[in-house]
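Chemist: Provided below for reference: sequence and predicted model.
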Amino acid sequence: MVDRNRRLRLDDQLCFSLYAATNAVVRAYRPLLGDLGLTYPQYLVMLALWQDGAAPAHALAARLKLGASAITPLVDKLEAAGLVTRARAADRRVVLVALTEAGRRLEDRVAAAQQAVVCRTGLTEEGLADLRQELKALADRVAAQGGEPQDETI
């Protein structure tokens, strides 16, 4: 028999709070990014490229904590939109993904959309930094305990 005081409650679950917060933030981004021709997962790829520069597709997948097969359709669509290019490296097995001039120009417009979402959070710069750090630390602790799946897709 289950003790009524120990029952699992949805509102007490960390995973549900994270899920609901993530959905709210992604929903806030969706129309702003849509106006710029990006989906949220494509936005993440572009962020990585703006920050880190050209990268092998497998490194992009690792950076975004995605499986290798999940990055290909994202890059396909970004390439079709003229925002990135792909080229084979000296090692023909490695595909390098780089921004085009149009991809570089998009960064300023995306920054405005990102700032609009930040404003919607109601958090200060310090509050955002603290929250990001705490979430990163949480993810690191869970991953260190073997709680991270091997192949994620967005």
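Modeler: Yes, it's here.

Chemist: hey, let's count contacts and neighbours off CA atoms from now on
Modeler: OK.

Chemist: where exactly do the helices run in the chain?
Modeler: Assigned by DSSP state H, the helices in the chain fall at 14-34, 40-52, 57-63, 68-80, 101-121, 125-144.

Chemist: Put this next to the first one:
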Amino acid sequence: MKLKLHVLLAALSFAALVLLPPAAFAQETCVTVGADTTFKGLPINGLQSGYGIGIASTGSALGQFCTVLLGINSMGLQQNIIIEGVATSGSQPAGNIATFSGTCTVNMGDGSPPLPGVPFTATITTNAFDQGTIGLILGDTTLPAATINQGSMTIQ
């Protein structure tokens, strides 16, 4: 199953790169977020993110987005919030900035049912060192921009 998923993700990434070349990127990163960051009451101390998105000059987008918010529950145990989304629109206002939006499913990682259909917007900003920030809006919650400290990002 894992091999099929990797092949599917590779195929989707390839299709996104071929079909929507103006702003295409595929990355996996690990970042930290600022102090006092919370999501639905859960303290968040970092996130892991992977995405393969192609953005057309028309504003449409194609690709997958996955982020894991690394939280600590009230018992002091790790609680991962898994966010899986599909991008449907996007833009590249500058060479080092890409924004994409769509809907996602949020799994709080606490045994409650996942919540589908949550709108999201992600803003990726890179610097000369292929690092940068990830800004994320989930529904009506805006998380502070997270700074890359492992991995890299590229916007083409």
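Modeler: The structure has been received and is ready for your questions. This structure is a prediction, so every number in the text was calculated from the model and none was measured.

Chemist: Report the TM-score for the pair.
Modeler: Once superposed, chain against chain, the TM-score is 0.23 (TM-score structural alignment, normalised by the length of structure 1); 59 aligned residues with a C-alpha RMSD of 5.1 Å.

Chemist: which of the helices of structure 1 is buried the deepest?
Modeler: helix 57-63 (a mean of 18; mean count of other C-alpha atoms under 10 Å).

Chemist: Residues touching that one, excluding its own?
Modeler: 45, 48, 67, 68, 70, 71, 72, 94, 95, 96, 97 (C-alpha atoms under 8 Å, 6 or more residues apart in numbering).

Chemist: Using JSON lines, please lay out the residues you listed together with distance to residue 131 of structure 1.
Modeler: Formatted as JSON lines, those follow (distance: C-alpha to C-alpha, whole Å):
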{"residue": "45", "distance to residue 131 of structure 1": "22"}
{"residue": "48", "distance to residue 131 of structure 1": "20"}
{"residue": "67", "distance to residue 131 of structure 1": "26"}
{"residue": "68", "distance to residue 131 of structure 1": "28"}
{"residue": "70", "distance to residue 131 of structure 1": "27"}
{"residue": "71", "distance to residue 131 of structure 1": "27"}
{"residue": "72", "distance to residue 131 of structure 1": "31"}
{"residue": "94", "distance to residue 131 of structure 1": "36"}
{"residue": "95", "distance to residue 131 of structure 1": "35"}
{"residue": "96", "distance to residue 131 of structure 1": "33"}
{"residue": "97", "distance to residue 131 of structure 1": "31"}
